[in-house]
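Engineer: From the sequence below, what's the structure:
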Amino acid sequence: MAVRLQKYLAMAGAASRRAAEKMIMEGRVKVNGQTVTKMGVTVDPAVDLVELDNRPVKLSAKKEYILLYKPVGYLTTLKDPYGRPTVKDLIKDVESRVFPVGRLDLDTSGLLLLTNDGELANRLTHPAYGVEKEYLVRVHDLPGSEVLQKLEKGIMLDDGCTAPAKVRLIKGGRPTSVLTLTIREGRNRQVRRMLEAVQHPVVSLKRIRFGPLTLTGMKSGHWRRLTAAEVKALKRLVGLNT
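Structural biologist: Next up is the predicted model:
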């Protein structure tokens, strides 16, 4: 049965569907030896050979769901042309090919989900589903109530106004304060840009929750597989049959 190329890549665990579309446009995908750069191509998994970066991409029957406590200093990617540390270095014992769901910056630590379930990854990162991501943030100086209200209502950034957020001041003081910030979007460096916009730049940033998942009981640099109940909760959150 023929399926669209980007869907096949997601089904095979190569990337989420949106990330797969980007890979295709970048010329990284071949079908039967021919580079594909446009959307609309379909493939038959039983007949066609699909390659990503010159490596065959095959459907994987086993789905993997990995929760990683990412330390600062690791790139959220599977390979780096400059040889810098990546999150793949932290999950070497995972035999299946998995990819990050969303990303954390090099200088951000915390909860990162990796999987080869392309459909789930696509929904978890799609703005339409509004999955909550909670961060523990240390900022410069002491944000007043007016600043906290601005963050809650939405901040105008160069790519548009942010959606309403949840903010809680944990420890106020000088020279730094600690707060939690919960957002439902996933723009590039969004939390850092929001706080820069209100003149309280980030000192340190850690994601402590992704939907129903938390870092409870985990140490930095360690990973574990999700339980069946956690996978079920994630799928239910984004309307997938479990």
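
Engineer: all contacts plus neighbour counts: C-alpha atoms, from now on.
Structural biologist: OK.

Engineer: Centre of the chain to stretch 16-29, how far?
Structural biologist: Put simply, stretch 16-29 sits 16 Å off its chain's centre (CA atoms, centre = their mean, to the nearest Å).

Engineer: Would you mind listing the buried residues in it?
Structural biologist: Within stretch 16-29, the residues that qualify as buried are 16-24, 28-29, counting by 16 or more other CA atoms under 10 Å.

Engineer: can you give me the helices in this protein?
Structural biologist: For the chain, helices defined by DSSP state H occupy the ranges 5-11, 17-25, 118-125, 145-153, 190-197, 228-237.

Engineer: what's the closest of these to residue 68?
Structural biologist: helix 228-237 (14.2 Å; CA to CA).

Engineer: For that closest one, list every residue counted as buried.
Structural biologist: Within helix 228-237, the residues that count as buried by 16+ other CA under 10 Å are 231, 233-235, 237.

Engineer: give me every residue that touches the most centrally placed residue in the chain.
Structural biologist: Residue closest to the mean C-alpha point of the chain, counted by CA atoms, centre = their mean, is residue 102 at 1.4 Å. Contacts for residue 102 (CA atoms under 8 Å, 6 or more residues apart in numbering) come out as 112, 125, 186.

Engineer: To compare against the first, here's the next sequence to fold:
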Amino acid sequence: MSDNRLPEAGDRIAKLLARAGVASRREIERMIADGRVSLDGKVLDTPAIKLESLRGVSVDGKPVGDAEDTRLFAFHKPSGLITAERDPKGRPTIYAALRNALPKDAGRVMPVGRLDFNTEGLLLLTNDGEMKRAMELPSSGVPRTYRARAFGEITQSQLDELIEGVEIDGIRYGQIEANLERGSGRNRWIEMTLREGKNREVRLILEHLGLEVNRLLRIGYGPFHLGDLPRGQAIELKRGDVEAFKRDLSRGGRK
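Structural biologist: Okay, the predicted model is just below:
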């Protein structure tokens, strides 16, 4: 479409909408393809439009405001919740818990990555779709740290071999730092830090080593940690820490 208000300067519309918390950039490109985004009343058919602001932009017929300051929340997800807005099987989702856990002015937030139904711990949520996407990309190298309680026999030397990565059923999993916590018996706690976040990665790797995972918690994502945040509660992370992390991400990720 042509429009004399479309400058060459500015940012692509999908990037602006992601910053405004509408969705991730990839999801917004799908929304444009589906005819759900319009500019000054005209339906857009391409995401390759650059704008200085979101003035005149609507999604599903509703005007979109300009991007707000980036906000990031830490939520202690309990086991037994789906990381989705709705579940076809009718299982409870994180959003039911978040209605009471988040501050009233939190607005629309999106989870950064996912935690499985039976996985607990740190789930980050943001209103910034661009930052969400950057944090999730394996190429960003943002570390995720987990504690797993597993049943079976394992040694530290076996875990040390994971630093070279491992291939399971044709899928390559990159460098993993794993440490066996002190203890005795066949139920042991293992702390693992990885940087890719593939689906069910921790469980699959430990099962590959002959262990049965019976509890899994994420305790860290990038520089942010679960700490003593109570289960089912959420807190907003300090703006200064969030902005510093965003700058680090833009320089190529936290190594």
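
Engineer: Residue 127 of structure 2 -> structure 1?
Structural biologist: Counting by TM-score structural alignment, residue 127 of structure 2 corresponds to residue 116 in structure 1.

Engineer: didn't that match look like it was pressed against residue 95?
Structural biologist: No - using CA atoms under 8 Å as the test, residue 116 of structure 1 is too far from residue 95 to be in contact (11.4 Å).

Engineer: circling back: what is the burial count for the nearest residue to the match of residue 127 of structure 2 once chain neighbours are set aside?
Structural biologist: Spatially, and ignoring its direct neighbours in sequence, residue 116 of structure 1 is nearest to residue 13 (3.7 Å; CA to CA, 6 or more residues apart in numbering). Using other CA atoms under 10 Å, residue 13 of structure 1 is surrounded by 29 other residues.

Engineer: Relative to residue 7 of structure 2, how far out is the counterpart of residue 13 of structure 1 in structure 2?
Structural biologist: Using TM-score structural alignment, the partner of residue 13 of structure 1 in structure 2 is residue 21. Taking CA to CA, to the nearest Å as the measure, residue 21 of structure 2 falls 23 Å from residue 7 of structure 2.

Engineer: which residues touch the residue nearest to residue 116 of structure 1?
Structural biologist: Neighbour list for residue 13 of structure 1: 59-60, 97-99, 115-118 [criterion: CA under 8 Å, 6+ apart].

Engineer: Compute the distance between it and residue 183 of structure 1, please.
Structural biologist: 26 Å.

Engineer: The longest strand seen in structure 2 packs against which elements?
Structural biologist: When structure 2 is parsed with DSSP state E, its longest strand is strand 212-221. Packing partners of strand 212-221 of structure 2 (3 or more CA pairs under 8 Å, 6 or more residues apart in numbering; DSSP states H and E): strand 120-126, strand 144-151, helix 201-208.

Engineer: Now do the first one: distance to the chain's middle.
Structural biologist: On the basis of CA atoms, centre = their mean, strand 120-126 of structure 2 is displaced by 8 Å from the centre of the chain it belongs to.

Engineer: Have a look at how far, on average, that strand is from structure 1.
Structural biologist: Aligned to structure 1 and superposed, strand 120-126 of structure 2 gives a mean residue distance of 0.5 Å (mean CA distance after the TM-score superposition for structure 1).

Engineer: Would you mind listing the outside residues contacting that strand?
Structural biologist: Against strand 120-126 of structure 2 from outside (CA under 8 Å, 6+ apart): 21, 70-79, 109-115, 132, 216-221, 225-226, 231.

Engineer: can you rerun that using 6 Å?
Structural biologist: Contacts to strand 120-126 of structure 2, defined as CA atoms under 6 Å, 6 or more residues apart in numbering, come from residues 71-79, 109-112, 217-219, 226.

Engineer: residue contacts, the aligned residue in structure 1 for residue 247 of structure 2?
Structural biologist: Superposed on structure 1 with TM-score structural alignment, residue 247 of structure 2 falls opposite residue 236. For residue 236 of structure 1, no contacting residues are found, by CA under 6 Å, 6+ apart.

Engineer: and residue 236 of structure 1, how far is that from residue 229 of structure 1?
Structural biologist: Following CA to CA, the distance that separates residue 236 of structure 1 from residue 229 of structure 1 is 10 Å.

Engineer: what's the answer for residue 65 of structure 1, then?
Structural biologist: Separation of residue 65 of structure 1 from residue 229 of structure 1 (CA to CA) stands at 12 Å.

Engineer: Residue 21 of structure 1 too?
Structural biologist: Using CA to CA, residue 21 of structure 1 is found at 31 Å from residue 229 of structure 1.

Engineer: can you check residue 194 of structure 1 too?
Structural biologist: With CA to CA as the criterion, residue 194 of structure 1 and residue 229 of structure 1 are 34 Å apart.

Engineer: What's residue 198 of structure 2 aligned with over in structure 1?
Structural biologist: Residue pairing (TM-score structural alignment): residue 198 of structure 2 is matched to residue 187 of structure 1.

Engineer: Its match: neighbour count?
Structural biologist: Residue 187 of structure 1, neighbours per other CA under 10 Å, totals 13.

Engineer: cool, residue 81 of structure 1 as well?
Structural biologist: 5.

Engineer: List the residues that contact it.
Structural biologist: Taking CA under 6 Å, 6+ apart, one finds nothing in contact with residue 81 of structure 1.

Engineer: Name the nearest residue to the corresponding residue of structure 2 for residue 198 of structure 1, sequence neighbours excluded.
Structural biologist: Aligned by TM-score structural alignment, residue 198 of structure 1 pairs with residue 209 of structure 2. Computed as CA to CA, 6+ apart, the closest residue to residue 209 of structure 2 that is not its neighbour in sequence is residue 154, at 7.8 Å.

Engineer: Chain neighbours aside, what residue packs nearest to residue 130 of structure 1?
Structural biologist: Closest residue to residue 130 of structure 1 apart from its sequence neighbours, by CA to CA, 6+ apart: residue 184 at 4.7 Å.

Engineer: Next, work out how far apart that neighbour and residue 176 of structure 1 are.
Structural biologist: 25 Å.

Engineer: same thing with residue 64 of structure 1?
Structural biologist: From residue 64 of structure 1 over to residue 176 of structure 1 (counting by CA to CA), the distance is 39 Å.

Engineer: between those two, who's got more neighbours?
Structural biologist: residue 64 (20 against 17).
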